[in-house]
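A.B. asks: give me a 3D structure for the following:
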Amino acid sequence: MHTPTQIREKLLEAAASQKPIVGAAIGCGLFARYAEAGGADLILVLNAGRFRLMGCGSTASLLPFGNSNRMVMDIGVQEVLRQVRHTPCLFGLCATDPEIELDSYLDEIKEAGFAGMTNFPTVGLIDGVYGEALHEAGISFDKEVEAVAQAVRKGLFAVAFVFSPEQARRMAAAGADVICAHLGFTQGGGTAAKGSLSMEEGIALSQSIFRAAAEASPDAFKLVYGGPVSSPEDADRIYRGTDAMGCIGGSSFERIPTETSIVRVTELFKRYEEVKSENKRLRQQLDLQAAIEQADYVRYVTSYVSLHLQEPVSFDALAKKLHLNRNYLSQLFTRKMGMSFSRWLIRHRIQTAKEWLRSEEGTIHGAAARVGYADASYFSRVFKKETGLTPSEWKERQERS
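C.D. replies: Below you'll find the model as predicted:
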């Protein structure tokens, strides 16, 4: 297991090489494995990560949907610690849990194989009347400060989520190795919380937090989490505007990328033929433009025909588009392609029709329309003349092979 000294040395190395320190807040073994593969410096096991996997969003981590500490212990021991080989794993501790005796529970965390802890879920995310009621009931941020102090004394690495300069000062004085400016739940994606801080507000709050922390502990590492930071570009803006040395990401590392990837891949499977056609058309348009710029007249003709294959094609009209004599263009075409334009056009149409017929939905009428034949019977006669088979016979032979 990593010691606090080893972890600090690792983070100092990252800072010395001018690389941001990255912590990945996750909720399952799979994400932990690939966060480590991507180079994460710290892995935080939080109950919010599990709720994100359920599609609930991180806000569910603050509601009574199960025992947070038991959830994190189960995820950590059964999944994360089995998958992660070289990266320190931190336990997301609900320090205000009335079912635990803090001192002995910290021992359990250490014995389980966790290198450290962080205060999550945190009452720092709860304000207003409810927040005041919790404080009056003794369920306050004070217990989280106490948990960090005890964890440090027991040889655990401690990451402290804080929401104000005063909290930062207290956590730094308690010995927290990392002060992380928590800017609220992450913006972006399908289950994101609304109404988070703006980037400018996040920069101002982060810097005030870091200044306060430095007063009590100049050597504490300074990170940011959440709010407007949902991409590497956002993180870079925070780094340039504050003393932040890196970031911790939850939604930005697993929920948002997973949402977009699953949607994109599912759509690709569902619309593959359509997407393939769109990509092919785009390439044809780019090729057509390049041919115009390079005065490559034959390439222009072939690109234009490919792009408008469903429409009637007139070689005379193409010559006029290029402001060329028809006979001169015909000679250029025959010399470069080794055949006349009319012969090439038939072959090109038949070859394109074959591509359509290979697909499950590729009907003869559909193939004819796609390559510019309004009469499917005439298309069939041309197809047989070129291939020796009718479109139906050709398609059956392809299905058998």
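
A.B. asks: switch to C-alpha atoms for all contacts and neighbour counts from now on
C.D. replies: Fine.

A.B. asks: please identify the buried residues of the helix or strand hosting residue 224?
C.D. replies: Secondary-structure element containing residue 224, defined by DSSP states H and E: strand 221-225. By neighbour count with 16 or more other C-alpha atoms under 10 Å, strand 221-225 contains the buried residues 221, 222, 223, 224, 225.

A.B. asks: want to put them side by side, so please do this one too:
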Amino acid sequence: MIDFRNRLEESRTGTPLLMVVPGSGLIAKCAVESEADALMVLNAGIYRSMGSGTLAAFMPYGNANDQTLELLKEQMLPRSGDLPIIAGVFGVDPTRPIRDRLRELQDLGVIGVVNWPAIGFIDGKFRKHLEKEGLGTEVESEMLAVARELGFVTFGFSLSVEEVQRFVATGVDGLILDVGLTRSSDDFRAKRDDVHRAISQLNKLSAAADTRPECVRVAFGGPITAPTELSEVFRHSSIHGFAGGSVFERLPVQDIVNTTLRRFKGVASSARAGGAKTFGGMVGHSPAMRQVFDIINRVGHQDVTVCVEGETGTGKELVAAMLHRLSSRANHPLVTLNCGAIPSSLLESELFGHERGAFTGAERQRPGKFELAHGGVLFLDEIADLSPHGQVALLRVLQQNEVVRVGGDTTIPVDVRIVTASNRPLSAMVDAGDFRADLYYRLSTITIRLPALRERLEDIPLLVEAFLANLRMQLNRPIAGISSRFEKKLRQHAWPGNVRELEHVLNRCAILEDGTHLEGWSFEPQPHLRSSADASDLPLPSKQEQAERALQDADGNVTRAAAALNVTRKTFYRWLDRGKAEPPSSS
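C.D. replies: You can find the predicted model right below:
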């Protein structure tokens, strides 16, 4: 019990908490093997393991407290080892006094309690009838108060601000903040929008508990089904952990389940590691990075436009995320659009949305990025690749603060803070006539320049340790560090891909080598490689020669050729002399 309370305290300032909601002994066993922090046993697990959804737990198929007790005795306790267990308890039980129920759980070794099934899932007339019969959140609070009196660690399962406030007033140790049923999507854009909405909901619920900062906040469920999404949630919110059931149980093969849990654990372990030498996921202690951190701190609270300039792989998206988190808009969405990845013909639909039937394939109404970001921050990545037509459209919205969906005629007011990123200096593009001056001045009240890795080589040891901490968990093997010879080679490299390239190098070496210290025998430094920013300063004939050579090396594949030069396809085409090197249309 004391150890788990210490773990809760640690989650607020150090490594976030990871709890698994198992529906079977197999998943409980996997959680133990993968070093999860706790099991949360809910009767929903019974229905999930039977192939039904979590909502079946709210149907009158039996006594929820009896079902949880049976799941504990038959499946969880025999396989949980020393892992702490939090059990779901329904606040009203017609068969036994709640105090007796809680004592029975205590005798079994359960150390924590959460209100489940949670009344917050139910609304409408049914909810009113339940509250009329004394089955509202008040009875849940009373149950948690009794559990706290008996010495349990208590969690309030919350779906609304009102519930958070009630449970905080009860004095619970933690909050389980629900962001919806676990769901997956093959539509990448829709999935990313779902994650942003979940983050917004988490920040809204979390803010309601600010009166008790010692209360631990744990995200539950929702669209968080991959480590990258969990990492994004940790970056953009102030939650202290994650709890999931379906996300782990949906995978049938034990090895895959173990791997998924380890990767989640790795993200949680590295999300806030490093103390004063990390800032919003950025790592560094060099003068250049300390200056960047200082500017972000100064600008984050100001509602002004910011342009983040830096080479590929320097962490521009991390800066945007931190600006959002520090701003007064932190409880509203951060929405991202990569301007270089959107064809000009679809740009207005992406930015402003479209009505059903606006064009072929528009089968439903869809809000644009400005609407999704209303009240929050819109991050426009690769803004330098925005077409002239797109620049005009964006300028119009910034001037009028309203959008009209494609195919519609209704103006929709929007309140959005704009943060942009570019791997080329926009001021130079304005001078060259490639970017509108009036748009540039609206987008760059403040410009933050991120240093290239070759400009801050003293940060390499810190970056290496941050990446190795993640690799230890992902690969489930001890990696103590790197050899001095390998570090010397890292300092000799030109790093055209910057921090992202360093991460890939370490990942590759960790996979190819078996020792506890990486030797980097597969890595050879190239001190004279040009970065994409350096290459953009070359005279046009040199650009043309590079493009032609890269196209030949890539067997005519434009996408691979552009990637080899660290430039976008649009820039690559501009470098080509079409009369001498016509790219194949199939690329």
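
A.B. asks: where in the second structure does the very next helix or strand once past the strand holding residue 224 of the first structure fall?
C.D. replies: Sequence order places helix 232-241 as the next helix or strand after strand 221-225 of the first structure, per DSSP H and E. Applying TM-score structural alignment, one finds that helix 232-241 of the first structure aligns to the residue range 227-236 of the second structure.

A.B. asks: what's the mean distance for the matching stretch versus the first structure?
C.D. replies: Comparison of stretch 227-236 of the second structure with the first structure after fitting gives an average deviation of 1.8 Å (mean C-alpha distance after the TM-score superposition for the first structure).

A.B. asks: may I see the buried residues of that stretch?
C.D. replies: So for stretch 227-236 of the second structure, counting by 16+ other C-alpha under 10 Å, buried means 227, 229, 230, 231, 232, 233, 234, 235, 236.

A.B. asks: contacting residues around that stretch?
C.D. replies: Stretch 227-236 of the second structure is touched from outside by 195, 199, 224, 260, 263-264, 267-268, 271, 280-281, 321-322, 324-325, 330, with contacts defined as C-alpha atoms under 8 Å, 6 or more residues apart in numbering.

A.B. asks: among those residues, name the buried ones.
C.D. replies: Among the contacts of stretch 227-236 of the second structure, those buried by neighbour count (16+ other C-alpha under 10 Å) are 195, 199, 224, 260, 263-264, 267-268, 271, 280-281, 321-322, 324-325, 330.

A.B. asks: what about these, which are in helices?
C.D. replies: Secondary structure from DSSP state H places 195, 199, 260, 263, 264, 267, 268, 271, 321, 322, 324, 325 of those in helices.

A.B. asks: where does the aligned residue in the second structure for residue 96 of the first structure land in three-state SS?
C.D. replies: Matched by TM-score structural alignment, residue 96 of the first structure corresponds to residue 92 in the second structure. Following DSSP: H, G, I helix; E, B strand; the rest coil, residue 92 of the second structure is assigned to coil.

A.B. asks: residues in contact with the residue mapped onto residue 22 of the second structure from the first structure?
C.D. replies: Using TM-score structural alignment to pair residues, one finds that residue 22 of the second structure aligns to residue 26 in the first structure. By C-alpha under 8 Å, 6+ apart, the residues touching residue 26 of the first structure are 32, 43, 44, 45, 46, 48, 49, 50, 250, 254.

A.B. asks: now residue 179 of the second structure
C.D. replies: Contacts for residue 179 of the second structure (C-alpha under 8 Å, 6+ apart) come out as 159, 198, 201, 202, 219, 220, 221, 222, 223.

A.B. asks: swap in residue 297 of the second structure?
C.D. replies: The contact partners of residue 297 of the second structure, taken as C-alpha under 8 Å, 6+ apart, are 323, 326.

A.B. asks: what lines up with it in the first structure?
C.D. replies: So, by TM-score structural alignment, residue 297 of the second structure is left unmatched.

A.B. asks: what's the helix or strand for residue 297 of the second structure?
C.D. replies: Element membership for residue 297 of the second structure, per DSSP H and E: helix 287-300.

A.B. asks: ok, residue 307 of the second structure next?
C.D. replies: When elements are assigned from DSSP H and E, residue 307 of the second structure belongs to strand 306-309.

A.B. asks: what's the matching range in the first structure for that strand?
C.D. replies: Equivalent residues of strand 306-309 of the second structure are lacking entirely in the first structure, counting by TM-score structural alignment.

A.B. asks: who are the packing partners of that strand?
C.D. replies: Counting contacts by 3 or more C-alpha pairs under 8 Å, 6 or more residues apart in numbering; DSSP states H and E, the secondary-structure elements packed against strand 306-309 of the second structure are helix 316-326, strand 417-422, strand 446-449.

A.B. asks: can you classify residue 379 of the second structure by secondary structure?
C.D. replies: strand.

A.B. asks: who touches it in this structure?
C.D. replies: By C-alpha under 8 Å, 6+ apart, the contact set of residue 379 of the second structure is 320, 334, 335, 336, 337, 418, 419, 420, 421.

A.B. asks: tell me the counterpart of the last one in the first structure.
C.D. replies: In the superposition onto the first structure, residue 421 of the second structure corresponds to no residue when matched by TM-score structural alignment.

A.B. asks: quick one: the helices in the stretch 151-300 of the first structure, in order.
C.D. replies: With helices called from DSSP state H, counting those that start in this stretch, the stretch 151-300 of the first structure shows them at 165-173, 199-216, 232-241, 256-270, 272-294, 297-307.
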